[in-house]
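1. give me a 3D structure for the following:
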Amino acid sequence: MSGAVRIREHADDDWAQIWPFFDEIVADGETYAYPAGLTGERARRLWVTPPPDATFVAVDGDVVLGTARSGPNRPGRGAHVATASFMVAPAARGRGVGRALGEHVLGWARDQGFLAMQFNAVVETNTAAVALWQSLGMRVVGTVPQAFDHPEHGYVGLHVMHRFL
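-> Reported below is the predicted structural model:
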């Protein structure tokens, strides 16, 4: 690996590299409320969704290091606010992949004409993610208490985070 992280739109053949770390992250049960036992195809349908949504990958050469998806937070009268989700392969953590994806998605959403970005469910014990999003201008606007069943900490809160674009 060269060490350079590049962000690009997701291509169909990227899923073969995304699925193993997607499955691992969901199985860990620390950051996503997706149901256990997802098949690769069902997970793909949840993550890679049609326009106006977009899915991105962070790559080093041909190696997928992480992925993000973004689009309208709500349909209709809520469609001017974007939302996004992110996953970084465990082997790629600490390389700035999450930051690169976050910066890219915020820029993409701004370019698409969204007025703000809202994250609906950032697990409060995921302190690295909370710190990253805060460093990118997001702020916690509320916390839903005991909304996430964490495998180690039990019921913990889910932060709603927001920033104007």
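2. only C-alpha atoms for contact and neighbour calcs from this point on.
-> Fine.
3. buried sites along the one helix or strand A27 maps to?
-> Under the criterion of DSSP states H and E, A27 resides in helix 15-28. Using 16 or more other C-alpha atoms under 10 Å as the test for burial, helix 15-28 gives 15, 18-19, 21-23, 25-27.
4. the following helix or strand past that helix: which residues count as buried?
-> Counting by DSSP H and E, the element after helix 15-28 in chain order, helix or strand, is helix 40-47. Neighbour-count burial for helix 40-47 flags 40, 43, 47 (criterion: 16+ other C-alpha under 10 Å).
5. over to stretch 82-100?
-> So for stretch 82-100, counting by 16+ other C-alpha under 10 Å, buried means 82-89, 97-99.
6. one more sequence to fold, the one below, so I can look at both together:
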Amino acid sequence: MPEPGLGTRPHAPSPSPSLRIRLAVDTDWPAIWPILSEVVTTGETMPYDPAMTSESARDMWLERPPGQTVVALLDGEIAGTAKMSANRPGAGAHVSTASFMVASGTRGRGVGTALCRYALTWARDKGFASMQFNAVVETNTAAVALYQREGFQIVGTVPRSFHHPSHGRVGLHVMYQEFTRDS
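-> Modelled structure (predicted):
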């Protein structure tokens, strides 16, 4: 069986054979921006400013090395994107983090699962000890379930810390997966 967090899990959508993940390049931004814009302006799953501009979003989303930003191509079209990096600098740099956004028209087709698995492999390959998600909106049940299928645990919830457009103030989960027990 593959490493924890990378194997086939029950109820996980099977990624399409036409799904491919690659490094994002500058010319991908015109296809990435509509995905980010839609997710952020909907205001249901990501704690970003809905008024962010394409320029500010680009500066925030496109990671510089040693971090990485990727796109998921489904049938040759960009269907999702992920960014990954160290969660914190200095003494916290052994913990990785990642964020994912999937185009609404391609949800449920394994894009998010494939991006999450890619990020976990990237983090392990880079020698990180774990991965932590700092702010998973508790009402984003699809993401919470995906992350739990891939081996993450909810280690805490900050109550009423995200203003959801229809549910009001809801909690943000901190989710965590440890790769090693080395110090």
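7. so which of the buried residues of helix 15-28 of the first structure comes closest to D53 of the first structure?
-> Nearest to D53 of the first structure among the buried residues of helix 15-28 of the first structure is W15, at 16.5 Å by C-alpha to C-alpha.
8. how about the contacts made by the aligned residue in the second structure for the closest one?
-> In the second structure, the residue paired with W15 of the first structure is W29, using TM-score structural alignment. With contacts defined as C-alpha atoms under 8 Å, 6 or more residues apart in numbering, the neighbours of W29 of the second structure are R58.
9. gap between W29 of the second structure and S166 of the second structure?
-> Per C-alpha to C-alpha, to the nearest Å, W29 of the second structure is found 30 Å from S166 of the second structure.
10. quick one: the helices in the first structure?
-> Assigned by DSSP state H, the first structure shows helices spanning 15-28, 40-47, 97-111, 127-135.
11. so where in the second structure does the longest one end up aligned?
-> Counting by TM-score structural alignment, helix 97-111 of the first structure falls onto residues 111-125 of the second structure.
12. mean distance, the matching stretch to its aligned residues in the first structure?
-> By mean C-alpha distance after the TM-score superposition for the first structure, the fitted stretch 111-125 of the second structure averages 0.3 Å away from its aligned residues in the first structure.
13. so which of the buried residues of helix 15-28 of the first structure comes closest to P51 of the first structure?
-> The closest of the buried residues of helix 15-28 of the first structure, once distances to P51 of the first structure are taken by C-alpha to C-alpha, is W15, at 17.6 Å.
14. number of residues surrounding L23 of the second structure?
-> 13 (other C-alpha atoms under 10 Å).
15. nope, S130 of the second structure is what I was after
-> S130 of the second structure has 21 nearby residues by other C-alpha under 10 Å.
16. so it makes contact with M175?
-> No - using C-alpha atoms under 8 Å, S130 of the second structure is not in contact with M175; the gap is 10.7 Å.
17. next one: A89 of the first structure from M138 of the first structure, what distance?
-> From A89 of the first structure to M138 of the first structure the distance is 23 Å (C-alpha to C-alpha).
18. kindly report the same for R93 of the first structure.
-> 21 Å.
19. rewinding a little: export the helices of the first structure to CSV and tack on distance to G61 of the first structure?
-> Output for these, formatted as CSV (distance: least, C-alpha to C-alpha, whole Å):
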stretch, distance to G61 of the first structure
helix 15-28, 13
helix 40-47, 22
helix 97-111, 14
helix 127-135, 25
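20. out of those, which is closest to G78 of the first structure?
-> helix 97-111 (14.1 Å).
21. start to end distance for stretch 52-69 of the second structure?
-> Start-to-end, stretch 52-69 of the second structure (C-alpha to C-alpha) is 19 Å.
22. which part of the first structure matches it?
-> Under TM-score structural alignment, the match for stretch 52-69 of the second structure in the first structure covers residues 38-55.
23. nearest spatial neighbour of V137 of the second structure, chain-adjacent residues omitted?
-> Spatial nearest neighbour of V137 of the second structure, chain neighbours left out: L172 (4.6 Å); criterion: C-alpha to C-alpha, 6 or more residues apart in numbering.
24. closest to A129 of the first structure out of the buried residues of helix 15-28 of the first structure?
-> Of all the buried residues of helix 15-28 of the first structure, I25 has the smallest distance to A129 of the first structure: 13.8 Å, by C-alpha to C-alpha.
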